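J.: model the following, please.
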Amino acid sequence: MKNEQNDGIAIVLANRYYLYGLLQHIFGNEPSPPLLEVVTSDHTRQSLQLWLNEEECELSDYLSLLSEVRVGLANDRDKLLEELNSEYTYLFIGPNALPAPPWESVYLNEERTIFQESTLRVRRAYLEYQFLPSNYPHEADDHLAMELDFMVHLSKLAQGLFEDQNYKAVKTILINQKKFLDEHLLVWIKSFTKEIQNSKTHFFYPQMATLTEKILFKDNDTLQEILGVM
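T.: Coordinates of the predicted model:
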């Protein structure tokens, strides 16, 4: 591949790794000052601007939200953390029924139960890379944060192998990432986003779910483009 093309792909691979890590932390960890510092950082803003088309994705809305969170951190950190923790608990922990369960299997069977055949398919995808999710075994394998964590893992592998100029191995990983998107994340992320938007809370996580959906679909298109030139 040409050097200019290599440089472009390297930037994309690095940005994919960063964004997947960001999303994994947002949905896999309760709000904390260190997490919010990363979420509202200039690096995050730049990554989103690089990844998303402002006109198509209403990028300014997300950047405004990040600015609002940053101001909240500066003005009254305790109040902001209390609000975000309350929202996170309501949406993802309970004790009441979750308005938008963060497990793939819930959206693929009429009983809306977890630990279904789809869960096992996710686990088999993990095992191909000897991947053990950070929250295992406290959550089912198909929790959104775990599936994002898997994409983080593969994105890091792809980035390292690309730096080593092992393009054949990179291509295999990217093919498998696209397959995981097509067969798992993209199958249910729209339903999850719709349900979280219908919840009674609308401050942070519903918008992050919408942002995640847009990033995932953009990544699917990006992978198709990269694979087309490798």
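J.: hey, let's count contacts and neighbours off CA atoms from now on
T.: Noted.
J.: Ile226 and Asn6, how far apart?
T.: 10 Å (C-alpha to C-alpha, to the nearest Å).
J.: on contacts alone, who are the packing partners of the top helix by length along the chain?
T.: The single longest helix within the chain, with elements called by DSSP state H, is helix 59-92. Packed against helix 59-92, as judged by 3 or more C-alpha pairs under 8 Å, 6 or more residues apart in numbering; DSSP states H and E, are the following elements: helix 33-39, helix 42-51, helix 205-229.
J.: now do the longest one against helix 59-92, angle only.
T.: Here helix 205-229 runs at 120 degrees with respect to helix 59-92, directions being taken by axes from the mean of the first three to the mean of the last three C-alpha atoms, to 10 degrees.
J.: tell me what helix 205-229 is packed against?
T.: helix 3-28, helix 59-92, helix 167-180, helix 186-197.
J.: redo the ones you listed as a markdown table? Include distance to Ser118 and mean neighbour count.
T.: Formatted as a markdown table, these follow (distance: least, C-alpha to C-alpha, whole Å; neighbours: other C-alpha atoms under 10 Å):
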| stretch | distance to Ser118 | mean neighbour count |
| --- | --- | --- |
| helix 3-28 | 20 | 18 |
| helix 59-92 | 20 | 16 |
| helix 167-180 | 12 | 17 |
| helix 186-197 | 11 | 19 |
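J.: thinking again about what came up before, if we go by neighbour counts, what in the next helix or strand after the longest helix of the chain is buried?
T.: Sequence-wise, the next helix or strand downstream of helix 59-92 (DSSP states H and E) is helix 117-127. Within helix 117-127, the residues scored as buried using 16 or more other C-alpha atoms under 10 Å are Ser118, Thr119, Val122, Arg123, Ala125, Tyr126.
J.: show residues contacting stretch 101-118.
T.: Contact with stretch 101-118 is made by Leu91, Phe92, Thr119, Ala140, Asp142, His143, Leu144, His184, Leu185, Trp188, Ser191, Phe192, as judged by C-alpha atoms under 8 Å, 6 or more residues apart in numbering.
J.: skipping adjacent residues, who's closest to the third one in space?
T.: Closest residue to Thr119 apart from its sequence neighbours, by C-alpha to C-alpha, 6 or more residues apart in numbering: Asp142 at 5.5 Å.
J.: now the second one, please; I'll put the structures next to each other:
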Amino acid sequence: MSIVTQIDYLRYSDMLAFIGNSLLKPMTQTQSVGLDPLFWKSLPDFGEDGIGEAISLCESTVERIGKERGKGAVEAVSVEYTRLFVGPPSPAAPPWETMYRGSTNVGFGEATFEMRNYLHDLGLELSNENRQYEDHMGIELLYLSELCRRVGEGDGYEEQARSFVVKHPLSWIDAFLDRIEGISPQGYFSCLVRLEKALLLAC
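T.: Sure thing, here's the model as predicted:
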């Protein structure tokens, strides 16, 4: 990884896992820590300006959401999640890589099989209540998080992690972000995915 001497891989892994989990379930089904500005203040920027700017954007966004929505902030972010990633009638920002490869509108394709093999090769088994395809952005981030955790524990995987980032999440994150910002340009998930992009670029 390009900033191997600067990144604390375990904290980097934790940040990827947080974003991945945030993309897999609405906030009503997970912790609401992402709406606490102090949470964002506590995150490291690893000496990367892009990461620091994205964290600051997340902090200011949740402060605004809190002021505008008050006690209804969790529900508002969950409604945004549903509109973007679930529908009805269909997701405004499909969270599966296959949907951004060519002109297909099917959520199961080559990227799904590739991710299934990656998970298997790492000894991971997908278990999720929503029965998501393996090429879901959240699952790709959880896979990368595990690679980085193993890097942090001295088990290698640096080259595998770098190659995966380029071939998978980084290859479609711009199109994914465009879809999100077309619907909710100043929303919670816009800033969250902007942070994801900054983290991937630093990998």
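J.: which one, of the helices and strands packed on helix 205-229 of structure 1, ends up nearest to Ser134 of structure 1?
T.: helix 3-28 (9.2 Å; C-alpha to C-alpha).
J.: how far off centre is the closest one?
T.: 11 Å (C-alpha atoms, centre = their mean, to the nearest Å).
J.: run through the neighbouring helices and strands of that helix.
T.: Going by 3+ C-alpha pairs under 8 Å, 6+ apart, helix 3-28 of structure 1 lies up against helix 33-39, helix 42-51, helix 144-163, helix 205-229.
J.: ok, residues contacting the first one?
T.: What that stands for is helix 33-39 of structure 1. Contacts of helix 33-39 of structure 1 (C-alpha under 8 Å, 6+ apart): Leu22, His25, Ile26, Thr44, Leu66, Val69, Arg70, Leu73, Arg77, Leu81.
J.: wait, which of the contacts of stretch 101-118 of structure 1 is closest to Phe204 of structure 1?
T.: Leu91 (11.0 Å).
J.: I'd say the closest one and Glu30 touch.
T.: No - shown here, Leu91 of structure 1 and Glu30 do not form a contact pair, counting by C-alpha atoms under 8 Å, at 11.2 Å.
J.: overlap of the contact sets of the two?
T.: In contact with both Leu91 of structure 1 and Glu30: no residue, using C-alpha under 8 Å, 6+ apart.
J.: you'd agree Arg149 of structure 2 is up against Leu16?
T.: No - proximity of Arg149 of structure 2 to Leu16 does not meet the contact threshold set by C-alpha under 8 Å, at 10.2 Å.
J.: pull out the buried positions in stretch 84-93 of structure 2.
T.: For stretch 84-93 of structure 2, by 16+ other C-alpha under 10 Å, it's Leu84, Phe85, Val86, Ala92, Ala93.
J.: can you check my assumption that Asp141 of structure 1 lies in a strand?
T.: No - counting by DSSP: H, G, I helix; E, B strand; the rest coil, one finds Asp141 of structure 1 to be coil, located in no strand.
J.: which residue lines up with it in structure 2?
T.: Matched by TM-score structural alignment, Asp141 of structure 1 corresponds to Glu134 in structure 2.
J.: which residues touch Phe92 of structure 1?
T.: Taking C-alpha under 8 Å, 6+ apart as the test, what Phe92 of structure 1 contacts is Leu98, Ala100, Pro101, Pro102.
J.: same check on Asn198 of structure 1?
T.: If you count contacts by C-alpha under 8 Å, 6+ apart, then Asn198 of structure 1 has Pro99 around it.
J.: what's the match for it in structure 2?
T.: So, by TM-score structural alignment, Asn198 of structure 1 is matched to Gly182.
J.: how about Asn15 of structure 1?
T.: When structure 2 is aligned by TM-score structural alignment, Asn15 of structure 1 is paired with Arg11.
J.: what does Tyr107 of structure 1 align to in structure 2?
T.: Aligned partner of Tyr107 of structure 1 by TM-score structural alignment: Tyr100.
J.: tell me, how many residues neighbour that match?
T.: Neighbour count for Tyr100 of structure 2, taken as other C-alpha atoms under 10 Å: 19.
J.: distance of it relative to Ser190 of structure 2?
T.: For Tyr100 of structure 2, the distance to Ser190 of structure 2 - C-alpha to C-alpha - is 18 Å.
J.: what do we get in structure 2 for Lys218 of structure 1?
T.: In structure 2, Lys218 of structure 1 lines up with Ala202, judged by TM-score structural alignment.
J.: the residue nearest to Thr119 of structure 1 against Ala125, yeah?
T.: No - Asp142 of structure 1 is beyond contact range of Ala125, at 10.7 Å (criterion: C-alpha under 8 Å).
J.: and Tyr129 of structure 1, helix, strand or coil?
T.: Note that with three-state DSSP, the state of Tyr129 of structure 1 is coil.
J.: what lines up with it in structure 2?
T.: Per TM-score structural alignment, Tyr129 of structure 1 is aligned with Leu122.
J.: that match: what's it in contact with?
T.: Neighbours of Leu122 of structure 2 in contact, by C-alpha under 8 Å, 6+ apart: none.
J.: from Ala92 of structure 2, how far off is it?
T.: For Leu122 of structure 2, the distance to Ala92 of structure 2 - C-alpha to C-alpha - is 32 Å.
J.: returning to what we had before: how close does the match of Tyr107 of structure 1 get to Leu177 of structure 2?
T.: For Tyr100 of structure 2 relative to Leu177 of structure 2 (C-alpha to C-alpha), the value is 12 Å.
J.: can you name the two of the contacts of Phe92 of structure 1 that sit furthest apart?
T.: Leu98 and Pro102 (8.7 Å).
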